[in-house]
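# Need a 3D model of the sequence below.
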Amino acid sequence: MSESTSINRLRNIIIALAAIALSTAIFFGFQTQTTSVSLAAQAEQSTPLEVALTNGKPTLTEFYANWCGSCQAMAPELAKIKEKYAESVNFVMLNVDNSKWLPEILRYRVDGIPHFVFLNTTGEAIAETIGEQPSSVMEANLDALLANLTLPYAYATGQTSDFKASVSVSQPNSTDPRSHGAQVKVGS
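Alright, predicted model coming up:
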């Protein structure tokens, strides 16, 4: 074997090893990045609404959707906030695309997401914010919620993604005496 063939073979082995190492690093980098702040992962780890309403801790309820750009933009910062306040605040995530949450969507008049509802220790809604919020605003509101004070940034509105519930009101059904002048139709 000539010396140039040996050098070429060694160079090719080094390039192959470098490519494998780089591919592995990129693969694990993307895995770590997407799972640690994904909305789905955070929703899985969130407190169930039924538990949050009865455990005596204040609650931050987040209405979100996986397709919501503003929700995705806030996910990394909210993950840090949730970690910081995990012991003292319930974090509930309700996906607006799940019809199970339609009563809550209607109760809190969700028409843009992300939509955050702050509940006191008895489960009463005391404030809300809509749209992207800086982490400093979210933390100031959570600190006030924990101290049982007025939230400094209540009813603040940032950038939102449009959302329309799949419920509309149609003409009254005059033949049904239980309708009391209104009929709810599911679907648009």
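# hey, let's count contacts and neighbours off CA atoms from now on
Noted.
# Give me the contact list for stretch 57-73.
38-40, 52-53, 88-97, 105, 110, 113-123, 131-132, 145-146, 159-161 (CA atoms under 8 Å, 6 or more residues apart in numbering).
# Now the second one, please; I'll put the structures next to each other:
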Amino acid sequence: MATFSDIINSDQPVLVDFYADWCGPCQQMAPVLSELKSEVKGKAQVIKVDVDKNQKASQVYQIRSIPTMILFKKGQILWRHSGTSTKQQLKSVIESHL
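The predicted structure is shown next:
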């Protein structure tokens, strides 16, 4: 199984959703991210990281509010946003970094 580091160091863009199960806005984003994942399949990855279960990653990337989305490519942060977004906003961010 690939590690978080392996995944974000990919040549493909990787959108990481830092979330928590108890977070209302995070729950709102779940179906949006699910749809987005199927639309960008093969071009980019969309993964979810539970901040309660992965506190080290939350500290490393200074996650202060959730949901926070970070777009990585080759280990570099290309884009970051806290709060909810539309599928179209997220898709255009990903497509601008393909």
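# Spatially nearest residue to G123 of the first structure, not counting backbone neighbours?
Closest residue to G123 of the first structure apart from its sequence neighbours, by CA to CA, 6 or more residues apart in numbering: L53 at 5.0 Å.
# what lines up against the one you found once you look at the second structure?
When the second structure is aligned by TM-score structural alignment, the residue opposite L53 of the first structure is I8.
# residues near its match, how many?
Neighbourhood size, I8 of the second structure [other CA atoms under 10 Å]: 22.
# For it, give me its contacts.
Here I8 of the second structure is in contact with 14, 72-76 (criterion: CA under 8 Å, 6+ apart).
# got those residues as TSV, with neighbour count columns?
Shown next, in TSV, are the contacts of I8 of the second structure (neighbours: other CA atoms under 10 Å):
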residue	neighbour count
V14	25
F72	24
K73	20
K74	16
G75	16
Q76	13
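# and of those, the nearest to Q89 of the second structure?
Q89 of the second structure has its nearest neighbour among those in V14, at 15.0 Å by CA to CA.
# Apart from its neighbours in sequence, what residue is nearest the closest one?
In this structure, V14 of the second structure finds its nearest non-sequential neighbour in Q45, 4.6 Å apart by CA to CA, 6+ apart.
# Just give me the match in the first structure for that neighbour.
With TM-score structural alignment as the criterion, Q45 of the second structure pairs with N90.
# got it, and Q27 of the second structure?
Per TM-score structural alignment, Q27 of the second structure is aligned with Q72.
# can you map out the helices along the first structure?
3-37, 39-45, 49-52, 69-85, 102-107, 135-146 (DSSP state H).
# Where does the fifth one end up in the second structure?
Yep, that's helix 102-107 of the first structure we're talking about. Using TM-score structural alignment, helix 102-107 of the first structure pairs with 55-60 in the second structure.
# how close does the matching stretch sit to the first structure?
By mean CA distance after the TM-score superposition for the first structure, the fitted stretch 55-60 of the second structure averages 1.8 Å away from its aligned residues in the first structure.
# Please state the offset of that stretch from the chain centre?
Mean-position distance between stretch 55-60 of the second structure and its chain equals 14 Å (CA atoms, centre = their mean, to the nearest Å).
# try stretch 4-13 of the second structure
On CA atoms, centre = their mean, the centre of stretch 4-13 of the second structure falls 12 Å from that of its chain.
# And that stretch, what's buried?
7-10, 12-13 (16 or more other CA atoms under 10 Å).
# How about stretch 83-93 of the second structure?
Neighbour counts over stretch 83-93 of the second structure (16+ other CA under 10 Å) mark 84-85, 87, 90-91, 93 as buried.
# Dump these into TSV; add distance to L36 of the second structure as well.
Shown next, in TSV, are those (distance: CA to CA, whole Å):
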residue	distance to L36 of the second structure
T84	14
S85	11
K87	6
L90	8
K91	7
V93	12
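# ok, back up a step: how much space is there between the match of L53 of the first structure and Q76 of the second structure?
As for I8 of the second structure, its distance to Q76 of the second structure is 8 Å (criterion: CA to CA, to the nearest Å).
# Also S5 of the second structure?
S5 of the second structure sits at a distance of 11 Å from Q76 of the second structure (criterion: CA to CA).
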